[in-house]
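Q: sequence plus predicted model, see below.
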Amino acid sequence: MGRARILVFSAACLAALGLASAAQAGEVYGGIYAHEVDTPLTFATNEGGVDFQLGYRFHPIEGAWKIEPYLIGSLNSEGDTSFAGIGVGRKFHIGPVYVRPGVGLVVHDGPGFRIDPDSGRRTDLGSRVLFEPEIAIGTYLSERVTIEASWVHISHAQLFNSEQNPGIDMMGVRLNLKL
């Protein structure tokens, strides 16, 4: 999927969400992330730049779990892997801070096949559709505004190839605005 398609998809989703009634409004968020952070969950894909992420969290679904469905889009500044997707998260309050884990599915525009010339190792992501676990730690700046430090990971968890799964980790900060 090309970068233009991901942007159009993300914009269309966010525009559709703008039609939601105020009673069911959730929150929009945006942030900036370091792309391809070295962690034990990944190996180098030789990508760079920063990621600009934009998303929308729906109003929590009532019930015992109070999960928050979300849409996410991420655009890489250097033309490397960008993605768009959907997921669910949950906010757990711990005093003045909260923790927000989430898990989703994304479609990315990274190369379908890529080999590192130095190591001979495949560095493509192995599948066009990837899992997107994430976790954030945040605090309230006001009643409607929160700020979060977050980690976002995309990979196929070795489901499509048990010997190849570089994944990409992104770490950054995002601002959330409750509508």
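A: It's in.
Q: rest of the way, CA atoms for contacts and neighbours
A: OK.
Q: in the protein, which spans are strands?
A: With strands called from DSSP state E, the chain shows them at 27-35, 50-57, 68-76, 83-89, 92-94, 97-108, 129-140, 145-154, 168-178.
Q: how far away is the closest residue to residue 52 other than its chain neighbours from residue 97?
A: Distances taken as C-alpha to C-alpha, 6 or more residues apart in numbering put residue 32 closest to residue 52, at 4.8 Å, once the chain neighbours are dropped. Residue 32 sits 20 Å away from residue 97, going by C-alpha to C-alpha, to the nearest Å.
Q: same question, residue 27
A: Residue 27 is 18 Å from residue 97, by C-alpha to C-alpha.
Q: burial check on the closest residue to residue 112 other than its chain neighbours, number of neighbours?
A: Excluding the flanking residues, the one nearest residue 112 by C-alpha to C-alpha, 6+ apart is residue 124, at 6.1 Å. Using other C-alpha atoms under 10 Å, residue 124 has 21 other residues around it.
Q: want to compare, so here's the second one:
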Amino acid sequence: MNGVIMKLLNKAAIFCLSVTALPIVAHADEIRIGIMAHGVDVPLSDVNGGKEDGVSITGEYIFDTPNWTKWTLGARPYIYGSVNLAGNTSHGGVGLNWRRSFWDRFYAEIGGGFSVHDGTKRITLPSQAELLNLTFEQRTALLALIFARRNNEIQFGSRVQFRAQGAIGYKLGDQWSAEFAYEHLSNGQILGGPENDGLDSLGLRLARTF
């Protein structure tokens, strides 16, 4: 239990330091803080939810569209972090977002990028030689532990993941907005594999524009 608490505190400290340090190196035009349901089942997604759960706290900086992204139809670079409060997988990364407004105060957003996580890449079975060196009781206990982990831990298949995200937002005023957001992590069988459990999350975010 103490190890889990220390791991969670370390994640929170890194997250807070990142949020406070970013304004020193660049002026973000938008800051978002959110709360996400971690590891949910989403219709039409190939991810099997339920292996991990809990609530994740997210923070995101979205920058003004720089000149070098003008050709990308107004894409805005972002950097984000997500800390799982239940001690499950936390992650962070960078990417690009696109936004289009509709119905006066509403807007839709999609984005893509790359994430790095601290979860499980894969859970491998021991070799036959390793199993033969164990007693029957030891083999039984080890295999039971491995299969239990496979049922309760996401096997991402690679340390780096593709991140796809989308949101529907409502402008509360000139500076504040509220969003319903979806996030998907996967290696796409390109960045790694063959394991590719992936991760889906749903939640709410509050955004402030500067």
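A: Sure, I can see it. Model, not experiment: these values are computed from the prediction.
Q: what's the TM-score here?
A: Superposed pair, TM-score by TM-score structural alignment, normalised by the length of the first structure: 0.85. Supporting alignment: 175 aligned residues with a C-alpha RMSD of 2.6 Å.
Q: which position in the second structure pairs with the residue nearest to residue 112 of the first structure?
A: The alignment partner of residue 124 of the first structure in the second structure, by TM-score structural alignment, is residue 155.
Q: cool, and residue 168 of the first structure?
A: Aligned partner of residue 168 of the first structure by TM-score structural alignment: residue 199.
Q: tell me if I'm right that that match and residue 41 touch.
A: No: here residue 199 of the second structure lies out of contact with residue 41, judged by C-alpha atoms under 8 Å, at a distance of 9.2 Å.
Q: picking that back up, what's near enough to touch the residue nearest to residue 52 of the first structure?
A: When contacts are counted by C-alpha atoms under 8 Å, 6 or more residues apart in numbering, residue 32 of the first structure touches 50, 51, 52, 53, 172, 173, 174.
Q: show me which of those is closest to residue 141 of the first structure.
A: Comparing the contacts of residue 32 of the first structure against residue 141 of the first structure with C-alpha to C-alpha picks out residue 174 as the nearest, at 12.4 Å.
Q: could you find the closest non-adjacent residue to the closest one?
A: Excluding the flanking residues, the one nearest residue 174 of the first structure by C-alpha to C-alpha, 6+ apart is residue 31, at 3.8 Å.
Q: return the residue of the second structure aligned against the one you found.
A: Checking TM-score structural alignment: residue 31 of the first structure goes with residue 34.
Q: quick one: its match and residue 208 of the second structure, what's the gap?
A: In terms of C-alpha to C-alpha, residue 34 of the second structure sits 12 Å off from residue 208 of the second structure.
Q: hmm, back to that, the match of residue 31 of the first structure and residue 201 touch, don't they?
A: No: Residue 34 of the second structure sits out of contact with residue 201 when judged by C-alpha under 8 Å, with a separation of 11.5 Å.
Q: more neighbours: which of those two?
A: Neighbours were counted for residue 34 of the second structure and for residue 201 using other C-alpha under 10 Å; residue 201 has more, 22 against 19.
Q: any idea what residue 184 of the second structure aligns with in the first structure?
A: Using TM-score structural alignment, the equivalent of residue 184 of the second structure in the first structure is residue 153.
Q: number of residues surrounding the residue lying closest to residue 3 of the first structure once chain neighbours are set aside?
A: Spatial nearest neighbour of residue 3 of the first structure, excluding adjacent residues (C-alpha to C-alpha, 6+ apart): residue 109 at 6.5 Å. For residue 109 of the first structure, the neighbour count with other C-alpha under 10 Å is 20.
Q: contacts only, for the equivalent of residue 109 of the first structure over in the second structure.
A: Aligning on TM-score structural alignment places residue 109 of the first structure opposite residue 118 in the second structure. By C-alpha under 8 Å, 6+ apart, the contact list for residue 118 of the second structure reads 89, 90, 91, 159.
Q: at 7 Å what do you get?
A: Applying C-alpha atoms under 7 Å, 6 or more residues apart in numbering, we find residue 118 of the second structure in contact with 89, 90, 91.
Q: now these: which count as buried?
A: 89, 90, 91 (16 or more other C-alpha atoms under 10 Å).
Q: once you drop chain neighbours, what's closest to the residue positioned nearest the centre of the second structure?
A: By C-alpha atoms, centre = their mean, the second structure has its centre lying nearest to residue 91, at 4.8 Å. Nearest residue to residue 91 of the second structure, sequence neighbours excluded (C-alpha to C-alpha, 6+ apart): residue 117, at 4.1 Å.
Q: quick check: the one you found vs residue 61 of the second structure, distance?
A: 18 Å.
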